[in-house]
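>>> predicted coordinates and the sequence they were generated for:
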Amino acid sequence: MKEDLTIGFIGNPNCGKTTLFNAYTGANLKVANWPGVTVERMEGAIKDHDLNIRLVDLPGTYSLTSYTMEEQVSRQFIMSDEVDVIVDVADASSLERNLYLTLQLLELGKPVVLALNMMDIVAKRGMEIDTHRLPEMLGIPVIPVSARKRTGLDILLHAAAHHKDNQRPDRLIHEHKRAYHHHHNHHAEYAMVYSDEIEDKIDEIIACMEEKYPGLDNYRWLAIKQLEQDQEVTANYPVDLPDVIDKNYESEIINQKYDFIQEIIDEVVVNKNRQEALTEKADRILTHRIFSIPIFLGIMALVFFLTFTIGDWLKGYFELGLEIFSAWVSHGLESLHVNAMLQSLIVDGIITGVGGILTFLPNIFILFLALAFLEDSGYMARVAYVMEGIMSKLGLSGRAFIPMILGFGCTVPAIMASRALENPRDRYKVMLVTPFMSCSARLPIYILFSGMFFPENPMIAAYSMYIIGLVIAILIAAVIHLIDRKTSPNYLLIELPEYKAPSARTIAIYVWEKVKDYLTKAGTTIFVASILMWIILNFGFSGYTTEMADSFGASIGKILVPFFAPIGLGFWQIAVALIAGISAKEVVVSSCAVLFGIPNINAPAGMNMMHSILEGIGFGQLNAFCLMVFCLLYIPCAATLATIRKESGSWKHMGFAALFQLVVAWIVTFLIYQIGSAVL
């Protein structure tokens, strides 16, 4: 009978922990080169060494001192009885920074295995790590691995399986240069030994806690946390030792840990100063005080250039396929003498709505491919870093820009990434402004209307939406900061990883997940929305009708026209499409296809037909631009609203976010339309 074993993967952000987890489980989890992506623990299961092994991927954390929601998730799991073995994944190319968490984990008294990841990068830099001396100094197994190249994985799992019952350190050989020779000879018991003063205090606290709280497993770690005046520990295990805990010793404990880390680095890392010059040289330009933001905007412009040029070329084949399929289905239904109403539902409703969205798949694919490349190369972390100056003036840290950047892909994970912020008020602010960032679901709207009304410069028209969204988000954050000045300074602490060649596997996982989400949405939300749109446009108070002007949709749209008229969108068809777009932003396009009866709306013929229809009702270039702006800024999709409700824990906050965005969208679009009407 197989036994059960739970292994917890923990490590600093960007250490390759999730990539390692994926290598074992095959799970298609999000892998990105910045902190704040894995905001919940992920689980997988494998069978090995005659064990049922449960693998748990925890959010990245720099220490076991809980500040952010991510760190709290990691700490709570590591402290629980669920985990049998802790696999501490460390970036071997930045060992000095990673070992601080390692030393904290060793003090828990639980089985720990150190996985030295990215050893291929270490070798590339001409560095070497003494993997025989390092376990002597730490007292735990140290296994070199490369998650990207999938090397060392079997040995790591073997070490974890055989180390699961070992709660005491292996043989320790220190030979400290700055040893604190404690009279209890703790060097034989623990890897990390502090000064006599602190060790004496730890001993006294342990003695007190053993008497007051018998049966605990990690007295030493709890005693150290008492000296650091950790809020959770002091609340759960109060001790009355005013002469021992006479101040906060956290800084002394941190400094002494780093003294020991420096000893380790001096002994085990060879050729430490021989590093790649690429990152340093690139950062002189990409993180430059003046040029960094223009470079970022230029890179994003290049992304959209590729999205339009390559995407549109591929899109032509999808359009041709849709035309053939639509004609084949229509001919088949006619030959079978299917009821005319059912034919209309299938061809004019489902195929027109869902098919119109699927033709944008090449553009979506190119966009996510480019974003995945930027993430995995290490560039996106720099974006948060260079935005620190702007964000700090808004009462936020550069870390708050991470969810905003994620919003270029999808607003749902972007809202979830706000957990990386320590202050709840900051999280609410980020949840309020992040939906203004233009997600990929809006891209079909931009492609369609910029292609129809700005044929000479469609990319510029679409790209301007991303700039407008970014500017509006920053301006809104500035206004909120002026109103609410209760937030304490929140400075950015973020790792700038080495630039590296993106992993093909990581990019493939990322892009496939996004494409799969897009296809899933087309097969569910957009499918249902297309059917509902067909129903309200083909049924009225007198029943089924072929006159759309007599339908329920026309009645609803005409009621909303006075609201949309001042912003240049006073057309009942547009009003109906915008209301439908709350379910998912892509539905605006599929609704337009159904509303205007265009089976292949994204094809040149379909766009020309729709352009003629819109011009016939007085919808021109300025109206099209206003429509794109309104779609950018108005009420987020249903999935985003649900995520805001979940993350804020408040229906009131969700409702306020929806209303707030609607008001901002109306005001901004009103100004653009009125000023544009006066100038043009």
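Right, received. Where do you want to start?

>>> for the rest of this, base every contact and every neighbour count on C-alpha atoms.
Noted.

>>> quick one: neighbours of N423, just the number.
18 (other C-alpha atoms under 10 Å).

>>> check contacts around the nearest residue to T68 once chain neighbours are set aside.
Excluding its sequence neighbours, the residue lying closest to T68 (C-alpha to C-alpha, 6 or more residues apart in numbering) is E422, at 4.4 Å. When contacts are counted by C-alpha atoms under 8 Å, 6 or more residues apart in numbering, E422 is found next to 67-69.

>>> what strand or helix carries E422?
For E422, there is no host helix or strand (DSSP states H and E).

>>> now that we have the contacts of E422, which one has the most neighbours?
M69 leads the contacts of E422 on contacts (other C-alpha under 10 Å) with 21 neighbours.

>>> not counting sequence-adjacent ones, nearest residue to that one?
In space, M69 is closest to R419, 5.4 Å off (C-alpha to C-alpha, 6+ apart).

>>> likewise for L671?
I567 (7.8 Å).

>>> distance check, A414 against S195.
44 Å (C-alpha to C-alpha, to the nearest Å).

>>> try it against this one:
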Amino acid sequence: MSYRFALAGNPNSGKTTLFNNLTGNNAHVGNWPGVTVERREGKCKKSTENIVIIDLPGIYSLSPYTPEEIVARDFLTNDKPDVIINIVDATNIERNLYLTTQLLELGIPTIIALNMMDEVELRGDRIDVVNLEKQLGVPVVPITASKNQGIEELLNRALSFDKDHPLTTKNALENTKICDTIQEISELLAAGGYTNTLYYAIKLIERDEQIKDTLKLNPSLNLSIDKAIARAEHQSGEEIEMLIADLRYQYITEAISEHVQKGKTAGELTFSDKVDKIVTHRILGLPIFFLIMYLVFEIAVGTIGAWIVDPFGAFLTETLPEVVTNFLIWAGASDAIQSLVVGGVLTGVGNVLSFLPQIVLLFLCLSILEDVGYMARVAFVMDRIFRYFGLSGKAFVPLLMGYGCSVPAIMATRTLEDVKSRRLAITVMPFMSCSAKLPVYAVFAGAFFTAHQGLVMFTLYSLGILIAMLSCLLLNKTVLRGDAAPFVMELPPYRIPTLKATTTHTWEKAKGYVVKVGTILLSMTVVIWFLQSFNFSLQLVDNSSESIFGSIGSAIAPIFAWNGFGFIKGTTIAHWQIGAALLTGLIAKEAVVSTLGILYINDGGEQLTSALSTALQAHFTPLAAFSAIVFVLLYAPCVAAIATAKKELNSWKWTLFTVAYQCGAAWLISMIIYQVGYWLGIGLV
């Protein structure tokens, strides 16, 4: 026999941690709302039974306002799992139980997992689990998911739920002033042939239009229900939705007052409260954020990152190609094969992989900040600024994810309540520099700004934020007018990241990067090698400028004449290599580095043995180099991100507009930087 257990709970309740614990899945665990935007499934590895665990999005209620809440409710009401495991943050039990009262109305077997019990003990709080269980009428199991405590009991009780369950689920709205109305509407629905009448009756009383559309009530039944609701509202003298919310919280408060005892520190400022007084300060909050991010980039790229990447990069771009070349010569491989393997594959992939240590360090630092809980505070600090530009602070969550990869970041915009906010966030998402752009910055910074690599990275990432905000302001005043959605976000307590969670998150990101290099980029290096080795007549060329790529790049390059990198340094010769590289960057941003490596290092003459940084110095001035990486920072993302944007926007018109806007902004800002720098006499040599 097989079972399906659905995990449901508030954001930050530890739901995804429990999912990983039960399934061994390497899902990301982030200490801020919005991590899980779609349900995920995994086979339970903690039991011999055939159990499928479904991880639903973190939600606060079953009254949906966001796509993630719709995903969760639709699954629970339509697919009906065997058991709902409701994860409740035991340190914030009152707020979490609001969702619990709604889940208990679904008529689906439900078991409550009181999570983070270790923190409850540290606070000196006490929860009478036995009597709370009797109060709610469903099993309540104390657990600490991050430490694998209580998991076995939770599974055992979930498996035996429908076999031997002596408890009777309690309805939070029983014996209240609207219970007669609930009963009346339930009977009307039952007479009309509907099932699960308690849940639907309450939702209709709450005037849930989506439920009404789903039920497709006939006019007569609809009129009878409306009259019953109107009578209840008239008798209570309150708006019915507010009345139900108040009644739920009264029920929860009574349960908490009887079965939860706060420790001696109740009412005192917690450690999180004390830290928040500083990091969320109106004046200090933003400078602290920028200081922390500067330190992150200094560690990942400037100091430790540079120290690690030099020997690692030397092995990939010097030692390994030399060894492979000698082997191919010994094996009698032709010149074409040597060129393909060494000049194509090893040069292209090696130049990108050489920056893997810096990318891993960046992921590690950001993962720690997320798991500690700091990033939720940044969203709070940013709300005041974002709101001025037409976004709420909640948009910071998907924008932050954009630093990893634009694809999941664009998908995460589903957590934003209104269409206008989602369109704004998706349009400016590429300005949040994804990890694929880091090799481009690193190779240019290493060639031209060796002593200030960390500062250059920090400047680029800060510039991306600035352009994103200015773009929001412009779009909010023109094509996307409207006020920002209200900002509601929980600030979870600070927690010490677990080694497993942090390393898992970092490993998954790094693995994804390596897999991308080993699949898409490896294939592209072969294509790039072919395009730069043959002309349109498919004849092998000695000079790459006469190749297919040379012709295409020569046609593109003049577009960037005003940007400083349309022509080769000190000449009027079209800089076709950068034009071709930017084109391949639309497939994958890492391809910009691999393309330049292949085109420069295999372009004949002295370039055959030159390092990529030396080749760059021969083709760019420092100012032109900075202009080029600003363009890479801002122009359209990879095709995968564009396809995801089309899916989320559900409009070719808006998708094409976003791509055009991103490319236009990239060209304009890059041009302004170069022209201003040129007239100020900056970086001309």
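Right, received. Where do you want to start? The structure presented is a predicted model; accordingly, all values stated were derived computationally and were not measured.

>>> TM-score of the superposed pair?
The TM-score (TM-score structural alignment, normalised by the length of the first structure) is 0.93; 652 aligned residues with a C-alpha RMSD of 2.0 Å.

>>> still on that earlier bit, A414 and S195 of the first structure - which one has more neighbours?
Set side by side, A414 of the first structure and S195 show more neighbours around A414, with 28 against 15, by other C-alpha under 10 Å.

>>> quick one: map the more buried one onto the second structure.
Taking TM-score structural alignment, A414 of the first structure has A409 as its aligned residue in the second structure.

>>> and that match, that one's in a helix?
Yes - counting by DSSP: H, G, I helix; E, B strand; the rest coil, A409 of the second structure falls inside a helix.

>>> ok, it touching P398?
Yes - assessed by C-alpha atoms under 8 Å, A409 of the second structure is found in contact with P398 at 4.8 Å.

>>> any idea how far the longest helix along the second structure is from the chain center?
When the second structure is parsed with DSSP state H, its longest helix is helix 652-679. From the chain centre to the centre of helix 652-679 of the second structure is a distance of 25 Å (C-alpha atoms, centre = their mean, to the nearest Å).

>>> going by contacts, tell me the helices and strands next to it.
helix 419-428, helix 622-634, helix 639-649 (3 or more C-alpha pairs under 8 Å, 6 or more residues apart in numbering; DSSP states H and E).

>>> follow-up on the earlier one: name the residues contacting each of A409 and P398 of the second structure.
With C-alpha under 8 Å, 6+ apart, A409 of the second structure and P398 have no common neighbours.

>>> center of the second structure - which residue?
M401 (3.6 Å; C-alpha atoms, centre = their mean).

>>> didn't that one look like it was pressed against P408?
Yes - using C-alpha under 8 Å, M401 of the second structure is in contact with P408, at 7.2 Å.

>>> give me the neighbour count for the alignment partner in the second structure of the residue nearest to L671 of the first structure.
Under the alignment by TM-score structural alignment, I567 of the first structure pairs with N563 in the second structure. Residues near N563 of the second structure, counting by other C-alpha under 10 Å, number 25.

>>> for the residue mapped onto G332 of the first structure from the second structure, give its distance to T519 of the second structure.
Aligned by TM-score structural alignment, G332 of the first structure pairs with F327 of the second structure. Distance of F327 of the second structure to T519 of the second structure, computed by C-alpha to C-alpha: 24 Å.

>>> these two: which has the busier surroundings?
F327 (13 against 10).

>>> make sure I have this right: the more buried one is in a strand.
No - counting by three-state DSSP, F327 of the second structure is not found in a strand; it is helix.

>>> how far away is it from L522 of the second structure?
Counting by C-alpha to C-alpha, the gap from F327 of the second structure to L522 of the second structure is 21 Å.

>>> now swap in A485 of the second structure and tell me
43 Å.

>>> before we move on, what about S334 of the second structure?
For S334 of the second structure relative to L522 of the second structure (C-alpha to C-alpha), the value is 21 Å.

>>> between those two, who's got more neighbours?
L522 (20 against 11).

>>> now the residue mapped onto that one from the first structure, nearest residue through space, not along the chain?
Taking TM-score structural alignment, L522 of the second structure has F527 as its aligned residue in the first structure. Nearest non-adjacent residue to F527 of the first structure, counting by C-alpha to C-alpha, 6+ apart: V354, 5.9 Å away.

>>> host element of the counterpart of L103 of the second structure in the first structure?
Alignment note: L103 of the second structure maps to L105 in the first structure; criterion TM-score structural alignment. Assigned by DSSP H and E, L105 of the first structure belongs to helix 95-106.
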